[in-house]
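Asker: what follows is a predicted structure for the sequence shown.
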Amino acid sequence: MSILLACDFDAAEWALWRPALQAAMPGERFVTSADAPDGIDVAIVANPPAGALAGLPRLRLIQSLWAGVERLLADASVPGDVPIARMVDPAMSAAMAETALWATLALHRGFFRYARLQQEARWAPHRQRRADEVTVAVLGLGQMGGAVAQRVADQGYRVLGWSTRPAALAGVETSAGEAALAPLLARADIALNLLPLTARTKGFFDARRLAGMKHGAGLVNLGRGAHVVEADLLAALDRGQLGHAVLDVFASEPLPPEHPFWRHPRVSVLPHVAAQTDPRTAAAVAAANVQALREGRPLAHRVDRVRGY
């Protein structure tokens, strides 16, 4: 059996990933082009080029190295009858929780405001609130969202969790469904977005939804750039409806140098680094699914193509 590696890695990334995959799956044969398509049973992918997974008659598993699979699902050349597994790595969830907690602390304590004041050489302390006086909404309670909600709640914040389907988390007030969303956002001082990107969540934060958020709230987008209508977010920041936005993902990446987010005083830009996939742990996750396939066991984290994640 050959395993096709269809990844858009540069030389430096391959230098990390290839040894990690080989160590996790010793004895497997890895190929980077489908020269012998009849022998390929598994494809391990990271943003594969369109058509890379077509014409593989024995393909039985597409294992993504990324958590998001919207690009795979949008590629009509990806065979519809082959299961796709997304990457769910505890190390990645922990990293996401760290970033979310940092952003929550910075918004809660006004550290972004103090950074602006430093540029003006202004000494202007403001009242310090306790964590239990701050309400944080976590949108999306999957593997990463659940880890984020738990981590933030452990620091003493009032955490409201929202998902499309009911979920339960210790120390988190959870709700589900469209009817619960507007009241939740109206209460939240900080909203952390970890929703999957689907047809239903594209443009999720538009002018209407931003207008319904608590005045002066902070928005932290750790999901996908397409969740936010960028022009609407800029307008909400300019008029003071939102106090600050921490953005890790964007409609166009890398973020173009001329984009207003770079220079907006109420925007903090991260270059899509909230939770990078760690080859050492992600390779083990991929290897476990390859072994499950060999043994006829259920695959972990199989994508529901109808739901989009």
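Answerer: Alright, I've got the coordinates.

Asker: hey, let's count contacts and neighbours off CA atoms from now on
Answerer: Noted.

Asker: give the buried residues for stretch 268-284.
Answerer: Buried residues in stretch 268-284, counting neighbours by 16 or more other Cα atoms under 10 Å, are found at 268-269, 272, 274-275, 277-284.

Asker: actually stretch 239-252, not the one I wrote
Answerer: Neighbour count says stretch 239-252 has 241-250 buried, by 16+ other Cα under 10 Å.

Asker: hold the first one in mind and look at this next one:
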Amino acid sequence: MTLNILFAARPERWSCYEAPLRKALESAGLDATLGMDLPPAEVDYIIYAPDSPLQDFSSYTRAKAVLSLWAGVEKITHNETLKIPLTRMVDPGLTTGMVEWVTGHVLRYHLDLDTDILRSDSRWEPRTPPLAHERNVTVFGLGALGTAVAQSLATLGFNVAGWSRSPKTLSGITCHSGHEGLKSALAHSEIGVLLLPDTSETANIVNATTLSLMPKGAYIINPGRGTLIDDTALLAALDEGQIAHATLDVFRREPLPSGHPYWAHPKVTVTPHIAAATRTSTAAENIIQNIVRGETGKSFLHLVNRDLGY
């Protein structure tokens, strides 16, 4: 039987994904019609981006799953017309990119590289940076990305802790969870990395209270979600010296407006949502792998828990 696979995303994504998806279908031996304009009642699978014009799934009566191209699915989890399984993107290329980006900025802060890179005077000021095992780093969020980042940093010798909503156990990582665990995790955060999902429970988790629980002069790295941070509270903590510097890759509104205080703040580094890009080749392989699983009676990988939002 020929499968009908709808690509429901913006046209510019189709131009990037069409060839990798067709290649992955051929490699998997699947006979499929793949396109952006298929009769809803005949669609078997929907490859999806949450910013797609498609928001009403009620007419897709034959579809077996919606397979998201994004790791973040908070824009679709509460869509009441979506009654079939929803999966999120867990891409090896994305994970590797996130690990490399976070590691680079952790090392930047750990070694105080900005002092020399941004130096504009002629002062000769030798210093001895601490060793990795003398630096406390906390990763907030221990999903696929957070776990990979935490384990990579631990391999480099950093004293790594992690925090998650529910208890986790990871070799070489001190894991905290829940409300009381959050306090311990914050106290450990000389460098704090935010990789939590966007949910009602994580919104503004970095606020005046939690910032005050971090060591004075701590650093914040946020490649997770813009909603995790109370921007006003962070700016105040930076001005007061409670937080030494923040590197921010994600924001409540993107692109970040030109007049936003983050752009001009001397203690903020803005990067344009580049921490972890999905690689079309590996993402396509993962999507088609899930379709194969669906066609062979196996459970889908990376299923989204609608109640939790991720």
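Answerer: On my side now, so go ahead. Fair warning: this is a prediction, and the values are worked out from it, not measured in the lab.

Asker: still on that earlier bit, which one of the buried residues of stretch 268-284 of structure 1 is nearest to residue 88 of structure 1?
Answerer: Nearest to residue 88 of structure 1 out of these is residue 282 (Cα to Cα; 8.0 Å).

Asker: ok, the closest one touching residue 67?
Answerer: No - the pair residue 282 of structure 1 / residue 67 is not scored as a contact, 10.4 Å apart, by Cα atoms under 8 Å.

Asker: who touches both of those two?
Answerer: Both residue 282 of structure 1 and residue 67 are in contact with residue 87, where contact means Cα atoms under 8 Å, 6 or more residues apart in numbering.

Asker: doesn't residue 302 make contact with residue 293 of structure 2?
Answerer: No - counting by Cα under 8 Å, residue 293 of structure 2 does not reach residue 302; the two are 11.9 Å apart.

Asker: looking at the two, which one has more neighbours?
Answerer: Each of residue 293 of structure 2 and residue 302 has its neighbours counted (other Cα atoms under 10 Å); residue 302 has more, 17 against 13.

Asker: for residue 91 of structure 2, see how far away the more buried one is.
Answerer: For residue 302 of structure 2, the distance to residue 91 of structure 2 (Cα to Cα, to the nearest Å) stands at 10 Å.

Asker: now do residue 153 of structure 2
Answerer: 20 Å.

Asker: where do the strands of structure 2 begin and end?
Answerer: For structure 2, applying DSSP state E gives strands covering 3-8, 32-35, 45-48, 65-68, 86-87, 136-140, 159-164, 174-177, 191-194, 218-222, 243-248, 268-270.

Asker: let me see the residues that make contact with the first one.
Answerer: Going back to what we said before, that points to strand 3-8 of structure 2. With Cα under 8 Å, 6+ apart as the test, strand 3-8 of structure 2 has contacts from 14, 30-38, 42-49, 52-54.

Asker: now swap in stretch 110-126 of structure 2 and tell me
Answerer: So stretch 110-126 of structure 2 is contacted by 108, 129-130, 132, 135 (Cα under 8 Å, 6+ apart).

Asker: what of stretch 273-291 of structure 2?
Answerer: Outside stretch 273-291 of structure 2, the residues within contact range by Cα under 8 Å, 6+ apart are 16-17, 20-21, 24-25, 28, 45, 47, 67, 69-70, 89-98, 101-102, 223, 249-250, 300-301.

Asker: please redo it, this time with the cut-off set to 7 Å
Answerer: The contact list for stretch 273-291 of structure 2 (Cα atoms under 7 Å, 6 or more residues apart in numbering) reads 17, 20-21, 24-25, 67, 91-95, 97-98, 101, 223, 249-250, 300-301.

Asker: what's the nearest residue to the most centrally placed residue in structure 2 if we skip its chain neighbours?
Answerer: Closest residue to the average C-alpha location of structure 2: residue 224 at 4.4 Å, with Cα atoms, centre = their mean. Leaving aside its sequence neighbours, residue 224 of structure 2 sits nearest to residue 195 (Cα to Cα, 6 or more residues apart in numbering; 4.3 Å).

Asker: helices of structure 1, start to end?
Answerer: 11-24, 70-74, 90-109, 111-119, 143-154, 178-187, 207-211, 230-238, 279-295 (DSSP state H).

Asker: comparing these, which comes out most buried?
Answerer: Compared across these, helix 143-154 shows the largest average neighbour count, a mean of 22 (mean count of other Cα atoms under 10 Å).

Asker: relative to strand 135-139, how tilted is that helix?
Answerer: 170 degrees (axes from the mean of the first three to the mean of the last three Cα atoms, to 10 degrees).

Asker: helix 143-154 of structure 1 vs structure 2, average distance?
Answerer: Taken over the aligned residues, the distance from helix 143-154 of structure 1 to structure 2 averages 0.5 Å (mean Cα distance after the TM-score superposition for structure 1).

Asker: centre of the chain to that helix, how far?
Answerer: With Cα atoms, centre = their mean, to the nearest Å as the basis, helix 143-154 of structure 1 stands 13 Å off its chain's centre.

Asker: before we move on, the earlier item: can I get the buried residues of stretch 268-284 of structure 1 in a markdown table including distance to residue 237 of structure 1?
Answerer: Formatted as a markdown table, the buried residues of stretch 268-284 of structure 1 follow (distance: Cα to Cα, whole Å):
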| residue | distance to residue 237 of structure 1 |
| --- | --- |
| 268 | 12 |
| 269 | 14 |
| 272 | 21 |
| 274 | 22 |
| 275 | 26 |
| 277 | 31 |
| 278 | 34 |
| 279 | 37 |
| 280 | 40 |
| 281 | 38 |
| 282 | 37 |
| 283 | 41 |
| 284 | 42 |
